[in-house]
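K.L.:
fold the stuff below for me.
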Amino acid sequence: MANTKSAMKRIRTNEIRRQRNKEIRSKVRTILKKFDATVEAGDQAQAQEAYQTAVSALDRAAAKGVIPSARASRKVSRMAVRLQALGA
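P.N.:
Modelled structure (predicted):
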């Protein structure tokens, strides 16, 4: 157990950040699943809308440090390829 005031504060801070990160990561996963479902359904209009939402969520998560920016970029790129294939 922590002995100093600063160590106790770090424990509290880390827990708050862990909860925030968990919530953001969960939301991003849900949004990505919705994008996958719309692509599988073949609806281009809904897929485009889901793509915009997913890109926004990934960028926000990367900006907050929840996920690495390279991972966000890779996912956005792969989603764009799938969206283009749907339109072609």
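K.L.:
CA atoms for contacts and neighbours, from now on please.
P.N.:
OK.
K.L.:
how many neighbours does Ile24 have?
P.N.:
19 (other Cα atoms under 10 Å).
K.L.:
the one 4 residues further on now?
P.N.:
Val28 is surrounded by 20 other residues when neighbours are defined as other Cα under 10 Å.
K.L.:
could you do Arg10 as well?
P.N.:
13.
K.L.:
which element is it on?
P.N.:
Using DSSP states H and E, Arg10 falls within helix 5-41.
K.L.:
one more, for comparison:
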Amino acid sequence: MPNIKSAIKRVRTNEIKNAQNSHVKSAMRSSIKKAETALTNKDDNASDSVKAAIKQVEKAASKGLIHKNTAARKKSSLMKKA
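P.N.:
Here you go, the predicted structure:
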């Protein structure tokens, strides 16, 4: 554990940011998986789930959680499957 006050504060803020980033990334992965299963099952709401997944991917890329090329690759893969 750090002894310096600013380092203690930095540890706290890092934990908070890590939790937020993990939540956004997990939501992105879940929505991608949901969209892929909807596409393979040929559900009626498959296009809606694909839109939601793309939105989650763009949100993660804008926050810097994933690289923009990774986001483009994921979106392209979803659109190809659609």
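K.L.:
re the thing from before, tell me what the helix holding Arg10 of the first structure is packed against?
P.N.:
helix 44-63, helix 69-87 (3 or more Cα pairs under 8 Å, 6 or more residues apart in numbering; DSSP states H and E).
K.L.:
of these, flag the one that's most buried.
P.N.:
Compared across these, helix 44-63 shows the largest average neighbour count, a mean of 18 (mean count of other Cα atoms under 10 Å).
K.L.:
got the contact list for it?
P.N.:
Helix 44-63 of the first structure is contacted from outside by 24-25, 28, 31-32, 34-35, 38-39, 67-69, 72, 76, 79-80, 83, 86-87, using Cα atoms under 8 Å, 6 or more residues apart in numbering.
K.L.:
what's the angle from it to helix 69-87?
P.N.:
180 degrees (axes from the mean of the first three to the mean of the last three Cα atoms, to 10 degrees).
K.L.:
report the angle between helix 44-63 of the first structure and helix 5-41.
P.N.:
Using the same axes, to 10 degrees: helix 44-63 of the first structure against helix 5-41 is 160 degrees.
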